[in-house]
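*Asks:* Fold the following for me, if possible:
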Amino acid sequence: MTTAAPPDTRDDRIRLGVIIGSIRDGRFGPTVARWFAGRAGRRDDIDLDLIDLAEAWLPDVLSYNAVDPDGDRPQPVRTLAPWLAAADAFVIVTPEYNHSFPGSLKTAIDWFREEWRAKPVGFVSYGGVAGGLRAVEQLRLVFAELDAVTVRETVSFHNHTDQFGTDGKPRDSETFDAAADLLLGRLGWWARALRDHRAKHPFGR
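*Replies:* Model (predicted):
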């Protein structure tokens, strides 16, 4: 992600925002995200934006004005907003911390609202024996409150450090590539359906 405005998608391709949710030192998220982005990049119907929250510098303390909710947004929030608004769909790459998802991810979600509405969200998770799925289940509740649509299909890596080779790719590439392709296919279906409907019937009207 750069500070310039995101390009427009003019044809039937979808714009997919892949969001790295962890900002911890030594995090594994970029490895997982780069693999998934590489898989998505093989498709000719997707334009991809890789958004790393560690580089977004979003404030930890939320400011909100009920009269003008966008008027007091800090500059990092204003910078990220057009990238989220331009996306037709999202994939959240998240670990599991203490049976939940990172606080940095919750902060990023809470800074925005319209940018998520009536768009599909998929998940790529990683963790210990649960593979980050407990974090995903909680994220589904959060995005439901924001009127986003979460897709059923999920890519999950249990004991994630054992699942990846030194080349940054899953050792069981056949299984995980197929799971990623299924997720991307479902996201594409929902992204086009919801984008077309938003164009004809703006959300909430």
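
*Asks:* For the rest of this, base every contact and every neighbour count on C-alpha atoms.
*Replies:* Noted.

*Asks:* what are the ranges of the strands in the chain?
*Replies:* Chain-ordered strands for the chain, with DSSP state E as the definition, fall at 14-20, 46-52, 89-95, 120-127, 149-158.

*Asks:* Kindly reformat the ones you listed as CSV containing mean neighbour count.
*Replies:* As requested, the strands of the chain are exported to CSV (neighbours: other CA atoms under 10 Å):
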stretch, mean neighbour count
strand 14-20, 25
strand 46-52, 19
strand 89-95, 26
strand 120-127, 26
strand 149-158, 20
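
*Asks:* one more to line up against the first:
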Amino acid sequence: MSQPRLHIIVGSTRPGRRGPAVAGWFHALALKHSGFDAGLVDLAAVGLPLLDEPRPPQRGQYEHEHTRRWSRTVDAADAFVFVVPEYNHSYNAATKNALDYLAKEWQGKPVAFVGYGGVAGGARAVQALLPVVIALGMVPSAGAVHIPFIRLSFTSDGTFEPAPGLDENATGVLDELLRLTTVRSASGPATRVG
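*Replies:* Purely as a prediction, here's the structure:
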């Protein structure tokens, strides 16, 4: 049996963002973990415009090619990790937009989070995301990774340097996500969209 496919989604799209470096660190840990076939998905590269589909996503009747591409990307994954910044006590608009584009593609799939920001370490972003992913029928992991004072986690040359214990925290999140993914796989094959 092949490994479950994990998509690590870089949620921030703004210039100067920290998300790609944080996601790169988590991706390297996921590869070392070896429980997943892990890949990075950068919402800045996906380039979704503000939701522009005329029909509700529950119908799966997509008019635009960018939506069909996004649908195939999400449908191909068995689990997700969203790497999200905390903006104004919540998560960013690009992440919400990406989630809202689709419906059936998310259903039943496990999800975990890596939040980063200031004093709260992205915890408020993760908390705000929970009701959204639950409404989409996803299965959130009990654990999350929180990185407070994100700017202090970077060296002068722009390299992300995780605080002591962060690798272990992230590995625990991967363990839980793999457990959820395995339980989901054991309950029967997923119905792919399209």
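
*Asks:* Drop the TM-score for these two in here.
*Replies:* Here the TM-score of the superposed chains, computed with TM-score structural alignment, normalised by the length of structure 2 as the reference length, equals 0.91; 191 aligned residues with a CA RMSD of 2.1 Å.

*Asks:* returning to what we had before: identify whichever of the strands of structure 1 lies nearest to residue 77 of structure 1.
*Replies:* Ranking the strands of structure 1 by proximity to residue 77 of structure 1 (CA to CA) places strand 46-52 first, at 12.9 Å.

*Asks:* Please name the nearest non-neighbouring residue to the equivalent of residue 80 of structure 1 over in structure 2.
*Replies:* Residue 80 of structure 1 maps onto residue 70 of structure 2 when the alignment is built from TM-score structural alignment. Here the nearest residue to residue 70 of structure 2 in space, its sequence neighbours aside, is residue 46; by CA to CA, 6 or more residues apart in numbering that works out to 7.5 Å.

*Asks:* Can you get me a residue count around the one you found?
*Replies:* Using other CA atoms under 10 Å, residue 46 of structure 2 is surrounded by 15 other residues.

*Asks:* Give the equivalent position in structure 1 for it.
*Replies:* Counting by TM-score structural alignment, which is the criterion used here, residue 46 of structure 2 corresponds to residue 56 in structure 1.

*Asks:* before we move on, what about residue 181 of structure 2?
*Replies:* Under the alignment by TM-score structural alignment, residue 181 of structure 2 pairs with residue 191 in structure 1.

*Asks:* pretty sure that match contacts residue 122?
*Replies:* No - proximity of residue 191 of structure 1 to residue 122 does not meet the contact threshold set by CA atoms under 8 Å, at 10.9 Å.

*Asks:* which helix is the longest one in structure 2?
*Replies:* helix 166-186 (DSSP state H).

*Asks:* Wait, residue 32 of structure 1 touches residue 94, no?
*Replies:* No - if you go by CA under 8 Å, residue 32 of structure 1 and residue 94 don't touch, sitting 9.2 Å apart.

*Asks:* which residues are contacting stretch 164-179 of structure 1?
*Replies:* Judged by CA atoms under 8 Å, 6 or more residues apart in numbering, the contacts made with stretch 164-179 of structure 1 from elsewhere in the structure are 31-32, 35, 39, 153-155, 163.

*Asks:* For it, measure first residue to last.
*Replies:* 15 Å (CA to CA, to the nearest Å).

*Asks:* can you check stretch 100-119 of structure 1 too?
*Replies:* The distance separating the two terminal residues of stretch 100-119 of structure 1, taken as CA to CA, comes to 23 Å.
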